[in-house]
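this one's structure only:
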């Protein structure tokens, strides 16, 4: 029995629908879109129709809610076709979860129904040019006045920021707070005067979907812009949101790794050397065996974290482990796929070189793997060990 078959029938149907979309509509066009760095407008529209942007939103707000394991499988399928498509819905899902867990009822009703259809797409803005993973050192400040908040600062590596209508902005509402995280809030901001999307960052991979720099210069946010209505809770809120984000990145890594393995299996059966298919040569066969084993382990680790999340447990350690292991696995599998394909693996006429360029994003995205290890060891100590 495949792991997908452990899902309820309605969720298996959704995963199958996304799989068919990837095989029918994504794979035939992905190479050209990716190499020309073209925004996949038509594919995003199809994802909206499939309900992909409403997967974390309850029925009452017009969503198509699924379990976290189902969400992992859907993300994996999208990334198997093109990792950028999974990126287009990753931050959006985190913002939906943030609204659901922490938003006021008015905030939920304002945004979630339109987010469910994809009419409003959301992203989160955490990273700053000088800050990287040190979120508490951020310099973006929102100062309260009679009209709401005035926001000043800059963010970078913000995916989907040019085409998203809603930005969950991590910023300081009290720059003098001690400890620093007590002065951090999430502001729900929209595009308008004082917010400039300054440039699309040039990237090794992760093409088609934009990652930008944002500059706030006296950008006005309303008096009700703070997520949940209470200042100073943003850091804890975002740490909870990142549990979902890290599971999503782990699932993207599974998709890239699976695509690399599937291409390698097919090629190793077609390609002959010294009178037999190359998979029969022990060196190549060993690569394939190790690739399949490590991918299976990464998937089980990710699904374990997903099930724990659905059980209502804190999963910062489990999601960190999944993200760490799955991303390192994807990088290794992508490199081994290049080895198996030989010279063709280095050619832009094969998809293997794209997997090799896309895989590193999951190592550094959503908190670098070095940061994941810090999270994991702190939780190990706090919990008194693994059990």
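Sure, I can see it. It should be emphasised that the depicted structure is a prediction, and the values quoted were computed from it without experimental measurement.

For the rest of this, base every contact and every neighbour count on C-alpha atoms.
Noted.

May I have the residues that are in contact with residue 210?
Contacts for residue 210 (Cα atoms under 8 Å, 6 or more residues apart in numbering) come out as 39, 159, 160, 161, 162, 200, 201.

so where do the helices sit in the stretch 251-387 of the chain?
All helices of the stretch 251-387 of the chain, identified by DSSP state H, counting those that start in this stretch, fall at 282-310, 316-341, 352-364, 369-383.

May I see these arranged in JSON lines, with mean neighbour count and distance to residue 52 as well?
JSON lines is the format used below for the helices of the stretch 251-387 of the chain (neighbours: other Cα atoms under 10 Å; distance: least, Cα to Cα, whole Å):
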{"stretch": "helix 282-310", "mean neighbour count": "18", "distance to residue 52": "18"}
{"stretch": "helix 316-341", "mean neighbour count": "26", "distance to residue 52": "21"}
{"stretch": "helix 352-364", "mean neighbour count": "24", "distance to residue 52": "21"}
{"stretch": "helix 369-383", "mean neighbour count": "15", "distance to residue 52": "27"}
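
Comparison target below:
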């Protein structure tokens, strides 16, 4: 993309965080924006860009140093996700999603599991996935029906998952299974088990979607898939639901940052266009109506920036053992809800700024507009976020 970029303020960043954001932004400009339309048009997963991001030390930064990471904070992870998606909504979300299953292994896996599955991702040689939702359950994870039954030293997994990011191209999938169908409550008896995608009986088919052309979501079938019992994440069975709640808190904030980046990318392009496109003998940006439109978009982005990084900082503080008065669950849902919904608003207005040209496939804002909608659906719909916030308000969480 050529043109002006509006540098929205991310408040209270340390010098290290500012430097990381600058590095991620430079990487996005050089290696993502420059090739993004090729991947959007072809629908191919951006392996080359992913490998370059790994070489630039921008993949798996949250991992421990002994397995290729930097023990990065959630704030730092959000900065990278934001800049990747600002560079391009489709390629950015694909690269950011390559590590989607890694938090579960990093947080709940044994040392042996972490060393087995994470370094190759940090090196850009493998990607991961996490399989939660099912065709008949959606966000109701307590209703999961995929089963994992013990047979000797193995789990035998049967079931179906849907809308799984990287379900086809990933090397392994952290899969939420029901390991104890006789547990006392629906939230109990669930476990996370790592399934290699080359296992017999694992079959994934990519879904056709509205947007995110360079990324991937799939329907996954498990037909007597056998994996070693040692692939269970956690010290014992039945910890899956609590593990997913912790994963979601991180995931929702990072998704909020990614979609904030998408919104900023759409805004950057709209602002640049408003400064160069002429109508009536002057740039369209000279008209008051256009300036008001852009001012409202800018306002929404600034507020979203503040909330996303407030939520990320609170989670980092809580995990460091600091006293945090606010509910991190509440703040994560607010960040995800607000950032993804204003991303839809900003991207729609960006198309409007371009007019007819914004409706054309050859212009980037067209696919930004299609791509942002997914954010209000995956990792908990906007309705789920409102339910969560409501439960916090009524002391039910």
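Yep, that arrived. Here the structure is a predicted model, which means the values were calculated and not measured.

about what we covered before: I'd like to know which of the contacts of residue 210 of structure 1 is nearest to residue 142 of structure 1.
When the contacts of residue 210 of structure 1 are compared for distance to residue 142 of structure 1 (Cα to Cα), residue 161 wins out at 19.0 Å.

Check the secondary structure at the counterpart of that closest one in structure 2 for me.
Counting by TM-score structural alignment, residue 161 of structure 1 lines up with residue 167 in structure 2. At residue 167 of structure 2 the chain is in coil, as set by DSSP: H, G, I helix; E, B strand; the rest coil.

Burial check on the closest residue to residue 94 of structure 2 other than its chain neighbours, number of neighbours?
Leaving aside its chain neighbours, residue 94 of structure 2 sits nearest to residue 215 (4.5 Å; criterion: Cα to Cα, 6 or more residues apart in numbering). By the criterion of other Cα atoms under 10 Å, residue 215 of structure 2 has 26 neighbours.

again with residue 200 of structure 2
Neighbour tally, residue 200 of structure 2, other Cα under 10 Å: 13.

Just give the closest residue to the aligned partner of residue 338 of structure 1 in structure 2, not the sequence neighbours.
Per TM-score structural alignment, the equivalent position to residue 338 of structure 1 in structure 2 is residue 351. Counting by Cα to Cα, 6+ apart, residue 351 of structure 2 lies nearest to residue 358, which is 4.5 Å off, once chain neighbours are set aside.

before we move on, back to that, how close does the match of residue 338 of structure 1 get to residue 288 of structure 2?
Per Cα to Cα, to the nearest Å, residue 351 of structure 2 is found 18 Å from residue 288 of structure 2.

And residue 145 of structure 2, by the same measure?
Residue 145 of structure 2 is 56 Å from residue 288 of structure 2, by Cα to Cα.

do the same with residue 148 of structure 2
61 Å.

coming back round to it: got the contact list for the match of residue 338 of structure 1?
Taking Cα under 8 Å, 6+ apart as the test, what residue 351 of structure 2 contacts is 270, 357, 358, 359, 365, 366, 369.

Could you save the residues you listed as TSV and add columns showing distance to residue 221 of structure 2?
Shown next, in TSV, are the contacts of residue 351 of structure 2 (distance: Cα to Cα, whole Å):
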residue	distance to residue 221 of structure 2
270	42
357	41
358	38
359	37
365	35
366	33
369	31
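
which of those lies closest to residue 327 of structure 2?
Closest to residue 327 of structure 2, out of all of the contacts of residue 351 of structure 2 and judged by Cα to Cα, is residue 369, at 32.0 Å.
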